[in-house]
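Engineer: Predicted model and sequence below, questions to follow.
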Amino acid sequence: MSVQVLTLPGWQSSGPCHWQTLWEQRYGDRRVEQHDWMRPLRGDWLARLDEVLLGLPADQPVVLAAHSLGCIQVAAWADHSRLTARVRGALLVAPGDVEREDLRVLLPGWAPIVRRRLPFPSVLLGSRNDPFCSEERARTMAEDWGSTYHDMGAGGHLNAESGLGDWPVARALLEELKKD
């Protein structure tokens, strides 16, 4: 059975030119839609990921492709879900540092960031000039989660504004996670 890629956008979702949206269109990846993208509630977002996984065939392997708050969602979800064995790996891109005061105010209930090792392989792509997370914090999250860190240079928040298009470099890393 083929691997299902689930995209996990961050706060406010991902627009039409975002790499996640382009991957959904090009490769058939499936977005985990949230009930409220503007006022994200941590518990709701975690439950929604469980719901989507339970709606897939029980033997279908999954790879998560998370951006920003979606990365924080993956760490929190993996800490409590009973469905983590369904996940073959996770691509974590530009995690938002919700412990920073300016983001903590905008996204209440998301701090503290779960810092336990993920129970599946993961790759974290960070930027040297991400306005929502310092490179140092992104590297620390990668270490805490047991993720391989990839320095994407000065790429901003690694989103549509970064001009990545459908981002073949990141897709190649995701394809590696899909393999047995």
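Structural biologist: Structure's in. What do you need?

Engineer: hey, let's count contacts and neighbours off CA atoms from now on
Structural biologist: Will do.

Engineer: mind listing the helices for the protein?
Structural biologist: 19-27, 42-54, 69-80, 101-106, 135-145, 168-178 (DSSP state H).

Engineer: Could you give the separation of the third one from the chain centroid?
Structural biologist: Relative to its parent chain, helix 69-80 has a centroid offset of 8 Å by CA atoms, centre = their mean, to the nearest Å.

Engineer: buried stuff in it?
Structural biologist: For helix 69-80, a neighbour-count test (16 or more other CA atoms under 10 Å) marks 69-79 as buried.

Engineer: again, but for the longest one
Structural biologist: Burial within helix 42-54, assessed by neighbour count using 16+ other CA under 10 Å, is assigned to 42, 45-46, 48-50, 53.

Engineer: Give me the helices and strands touching it, please.
Structural biologist: Applying 3 or more CA pairs under 8 Å, 6 or more residues apart in numbering; DSSP states H and E, we find helix 42-54 packed against helix 69-80.

Engineer: May I see the buried residues of helix 69-80 arranged in CSV, with distance to Leu6 as well?
Structural biologist: What follows is these, written out as CSV (distance: CA to CA, whole Å):
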residue, distance to Leu6
Leu69, 15
Gly70, 11
Cys71, 12
Ile72, 15
Gln73, 13
Val74, 11
Ala75, 15
Ala76, 16
Trp77, 14
Ala78, 15
Asp79, 18
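
Engineer: what residues are up against the spatially most central residue of the chain?
Structural biologist: For the chain, the residue nearest the mean C-alpha position is Ala66 (1.7 Å; CA atoms, centre = their mean). For Ala66, the contact set (CA atoms under 8 Å, 6 or more residues apart in numbering) comprises 7-10, 74, 90-93.

Engineer: okay, pairing it with this:
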Amino acid sequence: MKASTVLLLPGWLNSGPGHWQSLWEAQLGHQRVEQSDWERPLRGDWMARLDEVLQTQAEPVVLVAHSLGCQLVASWASHSGHTARVRGALLVAPPDTEAPGTPPQLHNWRQIQRARLPFPAIAVISSDDPFCTPERGAQMAADWGASLVMAGPRGHLNADSGLGNWPKGQVLLSQLMPQPA
């Protein structure tokens, strides 16, 4: 089986320099999918950009999504004809975009896509994520057919969570990567 490229899918407002996604990009050479507007994310635009980047890859990919990037994966997978190019997805801290108080910039993400993903996935949720209750996170993981990993009280699993380059996340990612024959 071919090796896989890792595509990093940050959430709303992108991932800053201390975020584990940024550290993985710098240290491990993973590729960030840049969006044209991080402040006012339009679902269709983000989906089109993911599809565009995916089609330029020479080998299959593994998606590593944080926050709104998780909703991007679910939405994209329900509409794209290119899902066979994805070997798996690591979905970290999916936000509940249907919750009261969701910022108005995320209005077009309010309906969460809940179809089962057509590739293996692991969802990682925190017991005290301010953007999603553990119950809602677990339900999204179940709907998507993702294995669920509870990270304990780690907030939104971002730079503020003190994860550094998040070795435990790298172990989870390795479970989605093709193993040598």
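Structural biologist: That came in fine, so what should we check first? Because the structure is predicted, anything quoted here is derived from the model rather than measured.

Engineer: hang on, the earlier thing: make TSV from the helices of the first structure and add distance to Ser122 of the first structure to it.
Structural biologist: Shown next, in TSV, are these (distance: least, CA to CA, whole Å):
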stretch	distance to Ser122 of the first structure
helix 19-27	17
helix 42-54	17
helix 69-80	10
helix 101-106	24
helix 135-145	8
helix 168-178	8
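
Engineer: closest one to Arg117 of the first structure among these?
Structural biologist: helix 135-145 (4.0 Å; CA to CA).

Engineer: still on that earlier bit, out of the contacts of Ala66 of the first structure, who's nearest Asp102 of the first structure?
Structural biologist: Gly10 (16.1 Å).

Engineer: contacting residues for that closest one?
Structural biologist: Counting by CA under 8 Å, 6+ apart, Gly10 of the first structure has contacts 66-71.

Engineer: Check these and tell me the two furthest apart.
Structural biologist: So, the contacts of Gly10 of the first structure by CA to CA: farthest apart are Ala66 and Leu69, at 7.9 Å.

Engineer: Now the common contact residues for the two.
Structural biologist: Contact criterion CA under 8 Å, 6+ apart; residues shared by Ala66 of the first structure and Leu69: 9-10.

Engineer: Setting aside sequence neighbours, what's the nearest residue to Gln35 of the second structure?
Structural biologist: Trp46 (6.4 Å; CA to CA, 6 or more residues apart in numbering).

Engineer: Ends of stretch 38-47 of the second structure, what's the gap?
Structural biologist: The straight-line separation of the ends of stretch 38-47 of the second structure (CA to CA, to the nearest Å) is 13 Å.

Engineer: And for it, what's in contact with it?
Structural biologist: So stretch 38-47 of the second structure is contacted by 11-14, 35, 72, 75-76, 105-106, 108-109 (CA under 8 Å, 6+ apart).

Engineer: if we go to 10 Å?
Structural biologist: Around stretch 38-47 of the second structure, the neighbours that count as contacts under CA atoms under 10 Å, 6 or more residues apart in numbering are 9-15, 33-37, 49-52, 68-69, 71-77, 79-80, 104-109.

Engineer: what does stretch 104-115 of the first structure give?
Structural biologist: Residues external to stretch 104-115 of the first structure that are found in contact with it (CA under 10 Å, 6+ apart): 11, 38-43, 69, 71-79, 96-101, 103, 140-146.

Engineer: try 6 Å this time
Structural biologist: 75-76, 98-99, 144 (CA atoms under 6 Å, 6 or more residues apart in numbering).

Engineer: could you redo those as TSV and give each row distance to Leu177 of the first structure?
Structural biologist: As requested, the contacts of stretch 104-115 of the first structure are exported to TSV (distance: CA to CA, whole Å):
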residue	distance to Leu177 of the first structure
Ala75	17
Ala76	20
Val98	26
Glu99	28
Asp144	19
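
Engineer: Nearest to Phe120 of the first structure among these?
Structural biologist: Ala75 (10.8 Å).

Engineer: Grab the nearest non-local neighbour of that closest one.
Structural biologist: Ala75 of the first structure sits nearest to Val114 (CA to CA, 6+ apart), 5.7 Å away.

Engineer: Now do the same contact list for Gly89 of the first structure.
Structural biologist: Contacts of Gly89 of the first structure were listed using CA under 6 Å, 6+ apart, and they are 63, 120-122, 177.

Engineer: Just tell me what it corresponds to in the second structure.
Structural biologist: Counting by TM-score structural alignment, Gly89 of the first structure lines up with Gly88 in the second structure.

Engineer: Repeat that for Leu69 of the first structure.
Structural biologist: By TM-score structural alignment, Leu69 of the first structure lines up with Leu68.
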